[in-house]
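Asks: here's my sequence, what's the structure:
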Amino acid sequence: MTKKTTFSFFNLKTVALLVAFFGFTAANAQYCIPVDDCTDGDLILNVEFAGIANPTDCSPGGYGDFTASVDPAEVEIGGVYTMSVEVGAGWSVETVGLWIDFDNNETFDPSEFYLVGTGSGSVVEADLAIPGDALVGTYRMRICVKADSVPYDDPCNPAAGFGEWEDYLVNVTDPLSTPDLDFSNSVTVFKSGENLNITSGSILGKVEVFDLSGKLIAAQNNIASSNVTINLSAANQVLLVKVQSEEGYTTTKKVIF
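Replies: Got it, this is the predicted structure:
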């Protein structure tokens, strides 16, 4: 049985002013790690949201971090997307909630909490509206299922009981115009030894490389070519590569280096 609700996100005009770095800072920052117990069937079995499709079982300590192993959800400003969470049947009422850290302050605030719904041994769904004043960027999302109720004001220290927590990334973009989309589709980023290679169907203007904490680790400006090679010492990590054409079109690619 599927239960579905509909909700919209908070207005972000004030919150947006606090974003220090166009969204990348949320990816692997110093977020709290909750500890819970999902061994009794109070768990997340599958998450589907805007390109994410991640079946799971009970994670060690009741917490699973999928920010590096699962591609971010891809959403557009002003879009509406269905969040679908399959929950176990450990209790007669399993409540699903989530936070998205839209201000990238490394804290899931009560104002960033959204109740998805309740169920038991079922799929719980809600339609999520991405606010029209959201900023472009990548944000951390924390999903929780708890027996009985979700502690909306405390995503770090779950109250006594049973449940599971999972973290993902959400990439928010502007609705792409045709030139933007053409440029994005023409860009390829790949690793070759210690080099990061970027090719495009357009003349490139600038490339910036960030780690998942939002730290800038490499940049090249005034490229004036359709391809560029950047030597990196980084290893065994996920990188975000922001590529800009001479015309100002921008796309961001994710690569495991």
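Asks: please make it C-alpha for all contacts and neighbour counts, starting now.
Replies: Noted.
Asks: what's the longest helix in the chain?
Replies: As assigned by DSSP state H, the longest helix anywhere in the chain is helix 178-186.
Asks: right, and the helix or strand after that helix?
Replies: strand 188-192 (DSSP states H and E).
Asks: helices and strands around that next one, which ones?
Replies: Counting contacts by 3 or more CA pairs under 8 Å, 6 or more residues apart in numbering; DSSP states H and E, strand 188-192 packs against strand 195-211, strand 250-256.
Asks: which of those sits most buried?
Replies: strand 195-211 (a mean of 19; mean count of other CA atoms under 10 Å).
Asks: can you tell me which of the helices and strands packed on strand 188-192 is nearest to P110?
Replies: With respect to P110, and counting by CA to CA, the nearest of the helices and strands packed on strand 188-192 is strand 195-211 at 27.7 Å.
Asks: contacts for that closest one next, please.
Replies: For strand 195-211, the surrounding residues in contact (CA atoms under 8 Å, 6 or more residues apart in numbering) are 183, 186-191, 216-232, 237-248.
Asks: just the residues you listed: which are in helices?
Replies: Per DSSP H, these map to helices at F183, S186.
Asks: could you also give me the structure for this next sequence, so I can compare it with the first?
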Amino acid sequence: YTYYLSVKAKDAAGNTSASSNSLTVKTTGGGSTVNYCFASCTSGSEHISNVSFGSINNASARDNYHDYTTISTSVNKGSNYLLTVTIGSVYSGDKVTAWIDWNGDGDFIDSGEKYSLSVSGSTATGNITVPATASVSSTRMRIRVFYYSASDEPCGDKQYGEVEDYTININSSASGNSYSSENTVLSSSDMRVYPNPSNGKFKLEIKNGYEGKIKVKVLDISRKS
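Replies: As a prediction, the model looks like this:
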């Protein structure tokens, strides 16, 4: 998500300055502030022709790698979702693996982030349960179609197949908080500011699926703005 922030300063006499210039803050996940490893393929006819997951239903043509992180779906912690990948120009022995960076740390190597799909003909399917420990944020899903002789790794260049990336928005639960009012006040548990302390440059992470413009008042340790 992208947020637009401005701040005001107040002196000891209570005089308040004009609003500062707008600051754009992008929360982590989905590739906006996290750099994911390179992945691609160099040749081969087999490719990803369709991805269906949650509200994502994306048909595509052959490409070595395609960044579809502008396409997203929302999921809830503890809920189960069906991932269906259609393989174009399928070969016997083609495989499909998906990875989801549930903790938002910029890689796909943590336990529970890899899914080997079951392939039948040109269709690969897998059931994905969102971990209860998943970070409430936007994050990356990577899908790779590859020939069986290659290793199913999320990074690097393979000879055959295709790689596609998507964005997954993780909510706390199906009944979790949903903020829509312009006058909603977020509590400290709804956000995270880091690093702390900072040199004046910091990141703000909004939790629980809030979308929209927000105002932030920054105080120092003595509670001065």
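Asks: superposed, how do the two chains score by TM?
Replies: With the length set by TM-score structural alignment, normalised by the length of the second structure, the two chains reach a TM-score of 0.65; 173 aligned residues with a CA RMSD of 3.1 Å.
Asks: format the helices and strands packed on strand 188-192 of the first structure as CSV; extra columns: distance to N105 of the first structure.
Replies: As requested, those are exported to CSV (distance: least, CA to CA, whole Å):
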stretch, distance to N105 of the first structure
strand 195-211, 17
strand 250-256, 22
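Asks: what's the longest strand anywhere in the second structure packed up against?
Replies: Assignment by DSSP state E gives strand 65-76 as the longest strand of the second structure. Using 3+ CA pairs under 8 Å, 6+ apart, the elements in contact with strand 65-76 of the second structure are strand 39-43, strand 56-59, strand 162-171.
Asks: any chance of those in CSV, with mean neighbour count and distance to K213 of the second structure too?
Replies: Putting these into CSV (neighbours: other CA atoms under 10 Å; distance: least, CA to CA, whole Å) gives the following:
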stretch, mean neighbour count, distance to K213 of the second structure
strand 39-43, 18, 34
strand 56-59, 14, 25
strand 162-171, 24, 18
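Asks: any chance of JSON lines for those strands, columns distance to F146 of the second structure?
Replies: Below are those laid out as JSON lines (distance: least, CA to CA, whole Å):
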{"stretch": "strand 39-43", "distance to F146 of the second structure": "9"}
{"stretch": "strand 56-59", "distance to F146 of the second structure": "18"}
{"stretch": "strand 162-171", "distance to F146 of the second structure": "7"}
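Asks: K26 of the second structure: which of those is closest?
Replies: It's strand 162-171; of those, that one is closest to K26 of the second structure (CA to CA) at 13.8 Å.
Asks: what's that closest one aligned against in the first structure?
Replies: The aligned range for strand 162-171 of the second structure in the first structure is 164-173, by TM-score structural alignment.
Asks: and the matching stretch, how far from the second structure on average?
Replies: When the second structure is overlaid, stretch 164-173 of the first structure sits 0.7 Å from its aligned residues on average, using mean CA distance after the TM-score superposition for the first structure.
Asks: if we can go back for a sec, got the angle for the longest strand of the second structure vs strand 39-43?
Replies: 140 degrees (axes from the mean of the first three to the mean of the last three CA atoms, to 10 degrees).
Asks: report the distance from strand 65-76 of the second structure to the chain centre.
Replies: 7 Å (CA atoms, centre = their mean, to the nearest Å).
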